[in-house]
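[1] got a predicted structure plus its sequence, pasted below:
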Amino acid sequence: MLSCYKNAKLTIGNSSWATRELNIWCGENITIGKDVLIASFVLITDLYYGINPESLMNYQKQEIITQSVIIEDGCWLGDKVSVLPGSKIGKKSIIGANSVVIGEIPLIVWQWEIQRE
């Protein structure tokens, strides 16, 4: 699913590849570099609704906040990765399945969370 707001900019580099169920919500600017691999059920978004519980407005009516997302060349996003507003993933980094990216991942990093029983 692709959802882009008016005047939003989505850039996808050459030879980038996504499998099934990729969700992109673009409110301002999302850049996906070249040769990026994106596995199944990935979410990439640069926007979220306001989350002020003291506001008299419902969450969906609160102001939409955007922060650019950059995924540099040669990255690999595993299954069910979520890339949230303001994130930058450095060149050739690998983001493991079920990870949530918030903020900056330097170049050539393998990032995943090990869940223990």
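    That came in fine, so what should we check first? Residues are numbered from 1 along each chain as shown.

[2] when you work out contacts or count neighbours from here on, use the C-alpha atoms and nothing else.
    OK.

[3] what's the neighbour count on Y49?
    13 (other Cα atoms under 10 Å).

[4] please name the nearest non-neighbouring residue to it.
    I64 (4.4 Å; Cα to Cα, 6 or more residues apart in numbering).

[5] for burial, what's the neighbour tally of that neighbour?
    So I64, with other Cα under 10 Å, has 13 neighbours.

[6] can you tell me how far it sits from R20?
    Per Cα to Cα, to the nearest Å, I64 is found 27 Å from R20.

[7] with G90 instead?
    23 Å.

[8] out of those two, which sits in the more crowded spot?
    Using other Cα under 10 Å as the criterion, G90 and R20 rank with G90 on top: 19 against 12.

[9] what about that one, distance to R116?
    Taking Cα to Cα, one finds G90 at 28 Å from R116.

[10] repeat that for I24.
    30 Å.

[11] again with N14
    In terms of Cα to Cα, N14 sits 38 Å off from R116.

[12] the two - which one has more neighbours?
    N14 (12 against 4).

[13] tell me who's in contact with the more buried one.
    Neighbouring residues of N14 by Cα atoms under 8 Å, 6 or more residues apart in numbering: 33-35.

[14] who's in contact with stretch 77-87?
    36-48, 66-70, 94-105.

[15] wait, stretch 93-105
    Contacts of stretch 93-105 (Cα under 8 Å, 6+ apart): 74-90, 106-113.

[16] Y48 and I65 touch, don't they?
    Yes. With contact defined as Cα atoms under 8 Å, Y48 reaches I65; the gap is 5.5 Å.

[17] between these two, which one's more packed in?
    Legend: neighbour count by other Cα under 10 Å for Y48 and I65, higher for Y48 (18 against 14).

[18] in addition, the following structure is provided for comparison:
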Amino acid sequence: MDNLKHFSKMKRLQELLLTTLLGDIPTILGGVKLRNLLYRAIFGQIGSSVYIQDGVEFISTDSITIGDGVYIFKGVRIDGKGHENNRINLENGVVIERNVVIGALNNTSIDIDRDTFIGPSVCIGGPGDIKIGKHCLIAAHTGIYANNHNFTDPMEPIKYQGITSKGIVIEDDCWLGHGVKVLDGVTIGRGSVIGAGAVVTKDIPPLSIAVGIPARVIKSRDGKKIAKSTELPISSSN
């Protein structure tokens, strides 16, 4: 046990040294090439032609795998700490825009499949497992939260009542508009569009258009109207 603790501390020290020394080297001074080369020593896996800008923070890099051609821009924080079984996986061609926060927390798997775009200031957090499919567009300021606080006891502070975590699935080719919130236990079906500002509290069938708080399906993408509704705008921002 003492040897394992020592090994863990040494790995964390190596991670801190490399990410501190390399993390803020500007692109113009070769920072991207250096990070692409030397981060291989500390990540679970890192592919070829990976573009990591300066000012990106990684924690528990041995739980993070990055595919080929992934772009990660300034201000991103990817945190795999909390449990030895945590896993954060970015598949080929994923783009993570500025100031995105991805956190695994506890015994969590977060998978973002190939060619998916994550817009600026998006928050993706466990501890429930999160799966985002291929070719998705997640617009700015979206929140994907795979947990929920218990609050049944009014005499006990909510922060001490624990949480539930069922997990979230966003299937292939979905578009989530600006400021969408996806709550724990939800599956959004393949090819669905979620309108700007919607709060998704229940499953959305494939090829649906959903808007509102809480989000409800107003039509399918074949043009058939499902329910009367004042339609909210679908964000044009990615």
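    Perfect, I can see it now. Remember, it's a predicted structure, so these values are computed and weren't measured experimentally.

[19] give me the buried entries from the contacts of stretch 77-87 of structure 1.
    The neighbour-count criterion (16 or more other Cα atoms under 10 Å) marks 36-48, 66-70, 94-101, 105 among those as buried.

[20] what residue in structure 2 is paired with P85 of structure 1?
    Superposed on structure 2 with TM-score structural alignment, P85 of structure 1 falls opposite D184.

[21] nearest residue to that match in space, please, no chain neighbours.
    A146 (4.3 Å).

[22] residues near T108 of structure 2, how many?
    26.

[23] for the counterpart of it in structure 1, give me its contacts.
    By TM-score structural alignment, T108 of structure 2 lines up with A8 in structure 1. By Cα under 8 Å, 6+ apart, the contact set of A8 of structure 1 is 26-29.

[24] how about G13 of structure 1?
    32-36, 73.

[25] in structure 2, which of those remain in contact?
    Using both residues aligned by TM-score structural alignment, their matches' Cα atoms under 8 Å, structure 2 keeps these contacts from these: 32-35.

[26] what's the closest of those to M57 of structure 1?
    Closest to M57 of structure 1 out of the kept ones among the contacts of G13 of structure 1 is I32 (33.9 Å), distances taken as Cα to Cα.

[27] aligned counterpart of the closest one in structure 2, please.
    Match for I32 of structure 1 (TM-score structural alignment): I132.

[28] burial of its match, as a residue count?
    24.

[29] quick check: it touching S109?
    No. If you go by Cα under 8 Å, I132 of structure 2 and S109 don't touch, sitting 11.1 Å apart.

[30] the most centrally placed residue in structure 2 is in what secondary structure piece?
    Taking Cα atoms, centre = their mean, the centroid of structure 2 lies closest to I124, which sits 3.8 Å from it. Assessed by DSSP states H and E, I124 of structure 2 sits inside strand 123-125.

[31] what do we get in structure 2 for the residue nearest to Y49 of structure 1?
    So I64 of structure 1 corresponds to I163, using TM-score structural alignment.

[32] list the contacts of that match.
    147-150.

[33] quick one, helices of structure 2?
    Listed in chain order, the helices of structure 2 (DSSP state H) span 2-23, 31-38.

[34] out of those helices, which is the most enclosed?
    helix 31-38 (a mean of 17; mean count of other Cα atoms under 10 Å).

[35] find me the equivalent region of that one in structure 1.
    The aligned range for helix 31-38 of structure 2 is empty, by TM-score structural alignment.

[36] what does the residue nearest to D184 of structure 2 correspond to in structure 1?
    Using TM-score structural alignment, A146 of structure 2 sits opposite D46 in structure 1.

[37] do L207 of structure 2 as well
    L207 of structure 2 maps onto I108 in structure 1, by TM-score structural alignment.

[38] ok, and the closest non-adjacent residue to that match?
    I108 of structure 1's closest residue in space is S93 (Cα to Cα, 6+ apart), at 4.3 Å.

[39] what is the neighbour count of that neighbour?
    Considering only other Cα under 10 Å, S93 of structure 1 is surrounded by 22 other residues.

[40] return the distance of it relative to G86 of structure 1.
    From S93 of structure 1 to G86 of structure 1 the distance is 17 Å (Cα to Cα).
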